[in-house]
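Engineer: Got a sequence here, can you build the structure:
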Amino acid sequence: MSIIHDQYLYFTPHDVIDETLAFHAKGNYTIHRATQHCSTLHNIPTEALESLTGQELKLDIFSNPHDQAAARLEQLQLNHHLNRNNSCTSFTHRPLHFSTVQELLSPLLRKEDSNYRRGYPSGGAIYPIEVFCINIEKKVKNWPASSDALHLLPGSRKLEAHSPNINTHKLSQSITPENENIGSPTLALVYCLYLPKAVFKYRYRGYRLALLEAGSMYMLMDLRCKELNLNSRIWSGFTDHQLIKNLDLNPTLFLPACVQLIG
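Structural biologist: Reported below is the predicted structural model:
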């Protein structure tokens, strides 16, 4: 079942929309060749950053290590289906067939005909995250539409062509800027938060729930990639407004949470 998207706006206070949008915008930054020489995300020295990366946070620093021996845990076997692969650092050129994309997306779909439950959790079953499948530089074979951006309809279990006005090259460049050395991914999944749907019921808490939902979705896709022998990487190296503009979406209503690169 589908619904006209602006019906959510009827129940959404404008101040909640404005304040949530302003908070989200604080996490935006511009990635462009014209500014890369004079902008930086942080100024942490390399040595300090290395010492702070990958560490756990131990709270009980005075306990006797021998007292914790009984609580020791065992990691998963390397070949266990829940043991995810490491994120891909550099994608090699690898064309995919569209049938593989269809297989990849199956865990996100509505599970049964008798109800609306999907393959991932959502607070209040609101499902405010919209997924767009991007054929990066037309590398996916047998793509079914002239538009290289397809919108996932999990309830209907199908994909719809998003917009005929999309410039594939500009969209691909907004996802993977030229100054990023990540290789040549084939497919991108863009997880977008539709703001009115996220906050109409739970208000500010709904924004948090939507981000949690996006995380559960990309983790599910990450494990599915392992099953299909695909490489995956969660990606945030994009400029929000540029990406949404090239997707032909309203940047005040659709907020990109993250991108998942696949190849």
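Engineer: CA atoms for contacts and neighbours, from now on please.
Structural biologist: Will do.
Engineer: Could you work out the end-to-end span of stretch 250-259 for me?
Structural biologist: 18 Å (CA to CA, to the nearest Å).
Engineer: Over to stretch 5-18?
Structural biologist: Start-to-end span of stretch 5-18 (CA to CA) is 18 Å.
Engineer: contact partners of that stretch?
Structural biologist: Residues outside stretch 5-18 that contact it (CA atoms under 8 Å, 6 or more residues apart in numbering) are 195, 196, 197, 199, 200, 201, 203, 204.
Engineer: And the closest residue to residue 161 other than its chain neighbours, how far from residue 262?
Structural biologist: By the measure of CA to CA, 6 or more residues apart in numbering, the closest residue to residue 161 outside its immediate chain neighbours is residue 150, 4.8 Å from it. To residue 262, residue 150 is 15 Å away according to CA to CA.
Engineer: now the other sequence, so there's something to compare against:
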Amino acid sequence: MTTWESICDPPATDEAWELFHENSKTGRFSDVRPTELVLARMAELAESLPYTHYPTIPLPDEHLPLERPLGDTLADRVSARSLRACPLTLPAVATLLHHAYGVTRTNVGTGYPRPFRSVPSGGALYPLEIYFHSTRVEGIEPGLYHYNPAENLLHLIRYGDRSRQICEGVLQGELLANAAMVVFVTALFERSVFKYGDRGYRFVLLEAGHVAQNLALVANALGLASVGIGGYFDREVDELIGIDGLAHSTIYLTALGRDAGAAPGPGGPV
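Structural biologist: Just a heads-up that it's a prediction; the model follows:
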């Protein structure tokens, strides 16, 4: 039986997930940030990390066609338990990144300060950043790259193949041992929590799920395989990318390639 005392003084818990869930609930009397303050803060926050002075690589504006029926793409989506080596083309990478988190429509006439992207985002704040490690992408060197959706280009963050280091930073490193590329979804939490408080942290995680699902479906439509990775050593992965792990931290990984368990398909690059 629920009592007034139990509502006003709920039992203490040491479970971090329960504390988070309780503290991130929205109530009738939760603070609401005035629009003018939200717009002013958004103007101070970069739409995408600029990485000034890092080498840049423009991405193709034209993307590969996704002609497979949506129903088939959804029904056939599986998490590959092992990947086999395959090359990817730069247009394929551009297609994957664009549909994962790219700019898809203008904000003109909407009252929102930024263009919209391929996923729903709480307040259209877009708190995520996308990095990837390239092992077998034609036209670019192996290394760690940052995707800038606003300018549709890549920044080369670190040159050199770090596949072994990435595998060592994942609990089941064999899942991505032969990946053509590994995508890292990171979050700059301030972009969301400045407006929504603890609830904003929930929104960040939800948004990362949208990005990962887009990646999985587009990969499937392109004849590729994918596997989402949640089991990794956070500090090691954050250090690999070069982020602090607190204000800016990795929250999801996706490995892409060919499914080693499937019948071999065409050997050429996608």
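Engineer: count of neighbours near the residue nearest to residue 161 of structure 1?
Structural biologist: Residue 150 of structure 1 has 22 neighbouring residues, counting by other CA atoms under 10 Å.
Engineer: Assess the claim that it and residue 134 are in contact.
Structural biologist: Yes. With contacts counted by CA atoms under 8 Å, residue 150 of structure 1 reaches residue 134, the gap being 6.6 Å.
Engineer: re earlier: out of the contacts of stretch 5-18 of structure 1, list just those in helices.
Structural biologist: Those of the contacts of stretch 5-18 of structure 1 mapping onto helices are 195, 196, 197, 199, 204, per DSSP state H.
Engineer: list the contacts for residue 251 of structure 1?
Structural biologist: 241, 244, 245.
Engineer: so how far is residue 95 of structure 2 from the aligned partner of residue 225 of structure 1 in structure 2?
Structural biologist: When structure 2 is aligned by TM-score structural alignment, the residue opposite residue 225 of structure 1 is residue 219. Going from residue 219 of structure 2 to residue 95 of structure 2 by CA to CA gives 9 Å.
Engineer: do residue 139 of structure 2 as well
Structural biologist: According to CA to CA, residue 139 of structure 2 and residue 95 of structure 2 sit 15 Å apart.
Engineer: In which helix or strand does the match of residue 225 of structure 1 reside?
Structural biologist: For residue 219 of structure 2, the host element (DSSP states H and E) is helix 198-221.
Engineer: just checking, what packs against the helix or strand just after that helix?
Structural biologist: Using DSSP H and E, the helix or strand that follows helix 198-221 of structure 2 in sequence is strand 225-229. Judged by 3 or more CA pairs under 8 Å, 6 or more residues apart in numbering; DSSP states H and E, strand 225-229 of structure 2 is in contact with helix 198-221, strand 248-259.
Engineer: Which parts of stretch 237-256 of structure 1 count as buried, going by neighbours?
Structural biologist: 237-244, 246-248, 251, 253-256 (16 or more other CA atoms under 10 Å).
Engineer: Identify the farthest-apart pair in those residues.
Structural biologist: 237 and 253 (20.7 Å; CA to CA).
Engineer: Could you tell me how far stretch 146-157 of structure 2 lies from the centre of the chain?
Structural biologist: Stretch 146-157 of structure 2 has its C-alpha centroid displaced from the chain centroid by 14 Å (CA atoms, centre = their mean, to the nearest Å).
Engineer: what range in structure 1 does it sit on?
Structural biologist: Taking TM-score structural alignment, stretch 146-157 of structure 2 hits residues 151-162 over in structure 1.
Engineer: From one end of the matching stretch to the other, what's the distance?
Structural biologist: 6 Å.
Engineer: hmm, who's touching that stretch?
Structural biologist: 1-2, 108-110, 116, 118, 130-133, 145-150.
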